[in-house]
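[1] pasting the sequence and the predicted coordinates here, then a few questions.
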Amino acid sequence: MIEFFTEPWQHVFMQRAFLVVLMSGVVCGVIGSHVALRGMAFIGDAVAHAVFPGIAIAFALQTSLVVGGIVAGLVTALAIAVVSQNRRLKEDTVIGVFFAAAFGLGIVVMSTAPGYGGSLESFLFGSVLGIGSADVITVAIAGAVLLLTTGVLHKEFVTIGLDRETARAVGLPIFWLDMAMYAMVTIAIVISIQAVGNILVLALLITPAACARLLTDRIGRMMLIAPAIGALSGLTGLYLSYAFNLAAGGLIVLTATAVFVACWVFAPRHGLLSHRRKIATAALPARP
């Protein structure tokens, strides 16, 4: 039993994978809490598609994938924010147009690069076992910056998430805070794509936060529970991947989903069983 936990750490590639998954889980858990609080899951999906052309261009030019993805995500986020000012178009409509276009551009660019098929598969589904030392350092630095920025802007983000009109009334710069959140979501997604892939990265951003939302009513606790679930899901998925020789990204997401189902059923105050107990108790006749 002990060998199950210790054996993967004897391989350098697994050590790197564990570190990246751990950091990605923590960062996505924290950022994802704000995303869930503001009902921005669709934004997360859009950004996940938007970073793809930047990564594809960086791959074709043999430059930093992280930088390429961040630049593409920020450009797309800015375009969405600007075009959304037109009141004839709803924000979700603009998002749908831009993320479909961005993903299509990414596929076209990827098709021009050597080794197109295998490279596209690694971007879509993740290649956490092929992460290099430079990638680990990049993820660590970007993750630290994200967590620090989240701490500095926490009150402002929470205020906007709970009541945008109140935030606007007290003079908060809504547009720029939205842009800051888009930028942070972009960076969190880019550093996590190598772990779970472009298609599955939204789950790492949203699912742990959804679990935390079911487990607590306090935002502070949610910010602690979500990254813990994200990190635990990542580590568990990697162990299962190593033990059964299955896709790491898929198992990480399935582990997080299993935790969500458990929370949905067993959460002390907001779970299915708790809700049914409350209904049954309310239906009991009052004692004389």
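    All right, it came through fine. Being a predicted model, the structure only gives us computed values, none of them experimental.
[2] can we go C-alpha only for contacts and neighbour counts from here?
    Noted.
[3] ok, which stretches of the stretch 101-250 of the chain are helices?
    116-125, 133-162, 164-169, 174-196, 201-215, 219-244, 248-266 (DSSP state H, counting those that start in this stretch).
[4] centre of the chain to the longest one, how far?
    A distance of 12 Å separates the centroid of the chain from that of helix 133-162, by C-alpha atoms, centre = their mean, to the nearest Å.
[5] returning to what we had before: deepest in the core, which of the helices of the stretch 101-250 of the chain is it.
    Comparing these by mean neighbour count (mean count of other C-alpha atoms under 10 Å), helix 201-215 comes out on top with a mean of 26.
[6] included below, for side-by-side comparison, is a second structure:
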Amino acid sequence: MNAVFDFLAEPFRFGFMTNALAATMIASVVCALLSCWLVLIGWSLMGDAVSHAVLPGVVLAYIVGAPFALGAVVFGFLAVALIGAVRDRGRIKEDAAIGVVFTTLFALGLVLISVTPSQTDLNHIIFGNLLGVSTSDLVQIAVLGAVVAAVLILKRRDFTLYAFDPMHAFALGANPRLIGATLLGLLALTAVTALQVVGIVLVVAMLIIPGATAYLLTDRFRRMLVIAPVLAAACGVVGLYVSFYADTSLGGMVVLTQGVLFFLVYLFAPARGVIPAWQRSRRESDERAQEPTPDGPILAK
């Protein structure tokens, strides 16, 4: 019993691991909540675009001493506006427009990082620096996470209606454009929340994998909103322990754990898993083969 307790307690004898766990839990839960709507709407690629496009905004905010969230939101909306302009005023399709805009803005962010004099390593914005989360960083993550979670929970009905049928939402008096803009703003804030955990590169994984996993496990959206954060939080804890004892990248291990869980659910989920579906199909085929033919005899296997 003491061995088990020592195993579980060992990582938290270091203060930075406690901060890392708290930051991971907050970012995982908030990203998982938002991912439910992103998966439902089909905004996976948009999530990738916005999460990368906020990089120059975060760097510029650092340069002028403004909050990271402000720069992220500004460039998040700028990215969406540019994508719409390229798509609507030319022959370029939406997926190509997204690719052009987010890669260009991401490259701009890399250039800004390379020319910005700083006493701190700004590369942690790209790759994350979970073990370097300070108390002030944790407070920022907690505040941003609380804001995003509160808006998602309070406006969940509007967001869900928008996800299923924007025209019906408009007929009921809602403003689909405003709802969509609000979701994009929350997406930018969530990207900043997860910056310290996994960095810009892997943020999109935390924004998509939990919702996609929960979608395979239930047909009810309310249950998705519970399953996704619970699974994401569990993966955060498992990833933290594996990273500590295997001496690997903490942020990368958290995302890898989520990815492994997704593929396990994809293969073995009772209702939508590939293997149970194959077993049902084979069983039905065998049952049809055993049915009597019009002439009377039973078909052999």
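    It's in. Keep in mind the model is a prediction, meaning the values are calculated, not measured.
[7] so can I have JSON lines of the helices of the stretch 101-250 of structure 1 showing distance to residue 272 of structure 1?
    Output for these, formatted as JSON lines (distance: least, C-alpha to C-alpha, whole Å):
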{"stretch": "helix 116-125", "distance to residue 272 of structure 1": "32"}
{"stretch": "helix 133-162", "distance to residue 272 of structure 1": "25"}
{"stretch": "helix 164-169", "distance to residue 272 of structure 1": "31"}
{"stretch": "helix 174-196", "distance to residue 272 of structure 1": "29"}
{"stretch": "helix 201-215", "distance to residue 272 of structure 1": "10"}
{"stretch": "helix 219-244", "distance to residue 272 of structure 1": "19"}
{"stretch": "helix 248-266", "distance to residue 272 of structure 1": "5"}
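[8] any idea which residue is closest to the centre of structure 2?
    residue 207 (0.9 Å; C-alpha atoms, centre = their mean).
[9] now which residue in structure 1 aligns to it?
    By TM-score structural alignment, residue 207 of structure 2 lines up with residue 205 in structure 1.
[10] got a list of what that match touches?
    Residue 205 of structure 1 is in contact with 28, 29, 31, 32, 44, 189, counting by C-alpha atoms under 8 Å, 6 or more residues apart in numbering.
[11] please report how far residue 140 of structure 2 lies from residue 39 of structure 2.
    Using C-alpha to C-alpha, to the nearest Å, we find residue 140 of structure 2 at a distance of 27 Å from residue 39 of structure 2.
[12] wait, residue 74 of structure 2
    Residue 74 of structure 2 sits 24 Å away from residue 39 of structure 2, going by C-alpha to C-alpha.
[13] the more surrounded of those two?
    Neighbours per residue (other C-alpha atoms under 10 Å) separate residue 74 of structure 2 from residue 39, with residue 39 holding more: 22 against 16.
[14] so what corresponds to residue 166 of structure 2 in structure 1?
    Aligned by TM-score structural alignment, residue 166 of structure 2 pairs with residue 164 of structure 1.
[15] over to residue 107 of structure 2?
    Mapped onto structure 1 by TM-score structural alignment, residue 107 of structure 2 lines up with residue 104.
[16] now the one helix or strand residue 44 of structure 1 maps to on structure 2. Mean distance?
    Using DSSP states H and E, the element containing residue 44 of structure 1 is helix 41-61. Compared with structure 2 after fitting, helix 41-61 of structure 1 deviates on average by 1.4 Å (mean C-alpha distance after the TM-score superposition for structure 1).
[17] circling back: which ones are touching the residue nearest to the match of residue 166 of structure 2 when sequence neighbours are not counted?
    The spatially closest residue to residue 164 of structure 1, leaving aside those adjacent along the chain, is residue 174, at 7.8 Å (C-alpha to C-alpha, 6 or more residues apart in numbering). By C-alpha under 8 Å, 6+ apart, residue 174 of structure 1 lies in contact with 160, 164, 167, 168.
[18] swap in residue 35 of structure 1?
    If a contact means C-alpha under 8 Å, 6+ apart, then residue 35 of structure 1 has 41, 44, 206 as its contacts.
[19] now check structure 2 for the residue matching it.
    Alignment note (TM-score structural alignment): residue 35 of structure 1 maps to residue 38 of structure 2.
[20] how about whichever residue in structure 1 pairs up with residue 249 of structure 2, what does it touch?
    Using TM-score structural alignment, the equivalent of residue 249 of structure 2 in structure 1 is residue 247. Shown in contact with residue 247 of structure 1 (C-alpha under 8 Å, 6+ apart): residue 241.
[21] distance of residue 247 of structure 1 relative to residue 228 of structure 1?
    22 Å.
[22] can you check residue 267 of structure 1 too?
    Between residue 267 of structure 1 and residue 228 of structure 1 the distance is 16 Å, computed by C-alpha to C-alpha.
[23] what of residue 183 of structure 1?
    Taken as C-alpha to C-alpha, the span from residue 183 of structure 1 to residue 228 of structure 1 is 23 Å.
[24] again with residue 180 of structure 1
    From residue 180 of structure 1 to residue 228 of structure 1 the distance is 24 Å (C-alpha to C-alpha).
[25] just give me the neighbour total for residue 13 of structure 1.
    Residue crowding around residue 13 of structure 1 was assessed by other C-alpha under 10 Å; the count is 16.
[26] aligned partner of it in structure 2?
    Taking TM-score structural alignment for the superposition, residue 13 of structure 1 sits opposite residue 16 in structure 2.
[27] so its match sits against residue 135, correct?
    No - if you go by C-alpha atoms under 8 Å, residue 16 of structure 2 and residue 135 don't touch, sitting 9.4 Å apart.
[28] residues near the counterpart of residue 278 of structure 2 in structure 1, how many?
    By TM-score structural alignment, residue 278 of structure 2 lines up with residue 276 in structure 1. Residue 276 of structure 1: 11 surrounding residues under other C-alpha under 10 Å.
[29] element containing residue 276 of structure 1, please.
    Using DSSP H and E, residue 276 of structure 1 falls within helix 272-283.
[30] next one: that helix to chain centre, how far?
    Taking C-alpha atoms, centre = their mean, one finds the center of helix 272-283 of structure 1 at 33 Å from the center of the full chain.
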